[in-house]
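Q: sequence first, then the predicted structure:
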Amino acid sequence: MTFVKKLIATLSLALLPVLAVASEGGFTLDKAPERPSLSSLQHGAKLFVNYCLNCHSASAMRYNRLKDLGLSEEQIKGNLLFSADKTGDLMTTAMRPADAKAWFGAVPPDLSVIARAKASSGGTGGDYLYTYLRTFYKDDTRPTGWNNMVLPNVAMPHVMWQLQGVRTVKMVEEKDPHDHSKMVHKFAGFEQVTPGTMTATEFDTATADLVGYLEWMAEPAQNTRKRLGVWVLLFLSLFVLLTWRLSASYWKEVK
């Protein structure tokens, strides 16, 4: 076996666990739209504070870091500072962990780096969160009255249901592709029961803004890192070119 074949075989074995996660039979993830503009990230921050920060903390993020999104200290104080006294405070929730566990059955996770934590769930972390937040449906068998297609039997209620409205799932019976003697239930879409304050397109856009903010919060310096990365690669390319020409000049004299 050649070195290349050995390398391919080794990489294939290394990727098996990743491939298993990506094809685990869960709900297909939608691609999260890119939200690079400051206005969309500002809107996402507003949604985060209003709908997520009531139960979840972001203990690795301070309010004043939102200045990186183009917000002034006055705007942060007037529009986003509800559960803290100073803009230098951490984004924490007033909900006690014991109360959260009693109400939801589990303590809501910290969302500081949730976008990076979900990056291994089949797709990017943004894809996971974007699909998860848009696939809640009414389920009266659950303690909260809600369920989710991405995370079945989820403990979290649909906090943005007033924006999206109330939906149920439509299921159809099909023959099991692995055993034609059995029938299985397959997801066939959502059915709108009552409308929300937003249209479907508006809700998808708002969710994309929220997910964009969660991705930014997981690594606030990512835009700076990407910009610096371009200059570093250009410098290395120039350095390689100079090294190549210097080497050619050196060996020319040796010959």
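A: Received the coordinates, thanks. Numbering: from 1, shown residues only.
Q: going forward, measure contacts and count neighbours with C-alpha atoms only.
A: Will do.
Q: burial measure for Ala106, as a count.
A: 15 (other Cα atoms under 10 Å).
Q: so it makes contact with Ala155?
A: Yes: counting by Cα atoms under 8 Å, Ala106 touches Ala155, with 6.9 Å between them.
Q: what residues are shared contacts of the two?
A: Residues touching both Ala106 and Ala155 (Cα atoms under 8 Å, 6 or more residues apart in numbering): there are none.
Q: would you map the helices across this structure?
A: According to DSSP state H, the chain carries its helices in the segments 3-22, 38-47, 73-79, 97-104, 114-117, 125-134, 161-164, 200-218, 222-254.
Q: and the nearest residue to Val169 once chain neighbours are set aside, what is it in contact with?
A: Counting by Cα to Cα, 6 or more residues apart in numbering, Phe190 is the residue found nearest to Val169 once chain neighbours are left out, at 4.5 Å. Contacts for Phe190 (Cα under 8 Å, 6+ apart) come out as Tyr137, Arg167, Thr168, Val169, Lys170.
Q: nearest to Thr144, of those residues?
A: Tyr137 (11.1 Å; Cα to Cα).
Q: could you check how far the closest one is from Glu173?
A: 19 Å (Cα to Cα, to the nearest Å).
Q: between those two, which is the more surrounded one?
A: Ranked by neighbour count (other Cα under 10 Å), Tyr137 and Glu173 place Tyr137 first, with 22 against 12.
Q: isn't the more buried one right up against Val169?
A: Yes: if you go by Cα under 8 Å, Tyr137 and Val169 touch, sitting 6.6 Å apart.
Q: want to compare, so here's the second one:
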Amino acid sequence: MKKLLIALVALIPSLAIAAGGGYSHPLEKAKIDLEDKASLQRGAALFTNYCLGCHQMQFHRYNRSAQDLGIPEELVKENLIFGDQKVGEQMTNAMPAKESAKWFGKQPPDLTLIARLRSPDWIYTYLKSFYIDESKTFGVNNAVFKDVGMPHVLEPLQGTQTAEFVYTEVHGEKTLSGIKLTQKTEGSMTPEEFDQAMHDLVNFLEYVGEPSKLESHKIGTWVLVFLAVFFVFIYLLKKEYWRDVH
């Protein structure tokens, strides 16, 4: 029993890494604020410029974003649609599925519900965690998603990073316990600007995953107010009915 407990303790660091896809540190917090329309608008622009070429949002329409985020449809046509699509159509691309699976090893996933699947914190940390790895097809790897088949499309904005692997020795065995990322070359954005850009992009992905969330919360608030008022009347009615009994 003692040997079994020692073995389990030794496995804890590697289990933590496996659970996070290779990243043993806590995920960074994404600043989600669905009421910040300026942030959501910037996130929409980032998505269409850097992500839509490979990743579709086939369950979300351009005009839904235009309506919810306060973007005039003319601006949507000029700045968010780069093909011959209409404003009322879904956010899709022309990348053929079979060919994309060959190029990337797997067809790039649809991102409509990615924030609900992975969590905003995971996506935010992932987007910031690419590092140089010449052994990979696209020359990069990711500290959150090990052996990812995606190129670092945001490299012009962020620049490049190198990785230092941190090991912990437990009972004479070295186990990978973390990955330290260091800026190697600069991008067009400062680290602070890139952080904000990724917050905006993740904010937009969170919105797309559940566009009616803000409206639902507002309706929920009014329902709770109604129930509270209704409860008072029900209580008074109950007292009136049972007055003679008591």
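A: Received it, and whenever you're ready, just let me know what you need. What you see is a predicted model, and the numbers here were worked out from it, not measured in a lab.
Q: now the TM-score, please.
A: The TM-score (TM-score structural alignment, normalised by the length of structure 2) is 0.87; 226 aligned residues with a Cα RMSD of 1.7 Å.
Q: list the contacts for Glu34 of structure 1?
A: Contacts for Glu34 of structure 1 were tallied using Cα under 8 Å, 6+ apart; they are Ala208, Gly212.
Q: and with 10 Å instead?
A: Listed by Cα atoms under 10 Å, 6 or more residues apart in numbering, the contact set of Glu34 of structure 1 reads Ser40, Gly126, Ala208, Asp209, Val211, Gly212.
Q: aligned to the fifth one, what sits in structure 2?
A: Following TM-score structural alignment, the counterpart assigned to Val211 of structure 1 within structure 2 is Val202.
Q: next up, the contacts around its match.
A: 30-32, 39-40, 43-44, 46-47, 114-115, 119-124, 127, 196, 208.
Q: correct me if wrong: Gly70 of structure 1 contacts His43.
A: No: proximity of Gly70 of structure 1 to His43 does not meet the contact threshold set by Cα atoms under 10 Å, at 11.6 Å.
Q: who's more crowded, those two?
A: Neighbours around Gly70 of structure 1 and His43, counted as other Cα under 10 Å, are more numerous at His43. The numbers are 17 against 13.
Q: now the counterpart of Pro151 of structure 2 in structure 1: how far from Trp146 of structure 1?
A: Counting by TM-score structural alignment, Pro151 of structure 2 corresponds to Pro157 in structure 1. The spacing between Pro157 of structure 1 and Trp146 of structure 1, counted by Cα to Cα, is 6 Å.
Q: got any residues that touch both of the two?
A: Contacts common to Pro157 of structure 1 and Trp146, judged by Cα under 10 Å, 6+ apart, are Phe136, Tyr137, Lys138.
Q: closest one of those to Leu238 of structure 1?
A: Set against Leu238 of structure 1, the nearest of these by Cα to Cα is Phe136 (51.3 Å).
Q: mean shift of the lengthiest strand in structure 2 relative to structure 1?
A: When structure 2 is scanned for its longest strand (criterion: DSSP state E), the result is strand 173-186. Superposing on structure 1 and averaging over aligned pairs (mean Cα distance after the TM-score superposition for structure 1), strand 173-186 of structure 2 comes out at 1.9 Å.
Q: quick one, that strand and helix 191-209 angle?
A: 110 degrees (axes from the mean of the first three to the mean of the last three Cα atoms, to 10 degrees).
Q: what's the residue nearest to Val169 of structure 1 aligned with over in structure 2?
A: Match for Phe190 of structure 1 (TM-score structural alignment): Leu181.
Q: let me see the contact set for Leu224 of structure 2.
A: For Leu224 of structure 2, the contact set (Cα under 10 Å, 6+ apart) comprises Phe230.
Q: do you know how far it is from Gln56 of structure 2?
A: From Leu224 of structure 2 over to Gln56 of structure 2 (counting by Cα to Cα), the distance is 37 Å.
Q: repeat that for Leu8 of structure 2.
A: As judged by Cα to Cα, Leu8 of structure 2 and Gln56 of structure 2 stand 42 Å apart.
Q: out of those two, which sits in the busier spot?
A: Comparing Leu8 of structure 2 with Gln56 by neighbour count (other Cα under 10 Å), the higher total belongs to Gln56, at 22 against 11.
Q: who's in contact with that one?
A: Gln56 of structure 2 sits next to 47-48, 90-95, 108-112 when contact means Cα under 10 Å, 6+ apart.
Q: what's the closest of those to Glu155 of structure 2?
A: Nearest to Glu155 of structure 2 among the contacts of Gln56 of structure 2, with distances taken as Cα to Cα, is Phe47, at 14.4 Å.
Q: wait, isn't the closest one in contact with Gly53?
A: Yes: counting by Cα under 10 Å, Phe47 of structure 2 touches Gly53, with 9.1 Å between them.
Q: distance of the residue nearest to Gly53 of structure 2 when sequence neighbours are not counted from Met198 of structure 2?
A: Spatial nearest neighbour of Gly53 of structure 2, excluding adjacent residues (Cα to Cα, 6+ apart): Asn93 at 6.1 Å. Asn93 of structure 2 is 22 Å from Met198 of structure 2, where distance means Cα to Cα.
Q: these two - which one has more neighbours?
A: Higher neighbour count among Asn93 of structure 2 and Met198: Met198, with 23 against 16, using other Cα under 10 Å.
Q: contacting residues around that one?
A: Per Cα under 10 Å, 6+ apart, neighbours of Met198 of structure 2: 30-31, 42-43, 46, 123-128, 154, 204.
Q: what subset of these is buried?
A: With burial judged by 16 or more other Cα atoms under 10 Å, the buried subset of the contacts of Met198 of structure 2 is Ala30, Arg42, Gly43, Leu46, Ile123, Tyr124, Thr125, Tyr126, Leu127, Lys128, Leu154, Phe204.
Q: thought the first one was touching His199?
A: Yes: with the criterion set as Cα under 10 Å, Ala30 of structure 2 and His199 qualify as a contacting pair; they are 5.8 Å apart.
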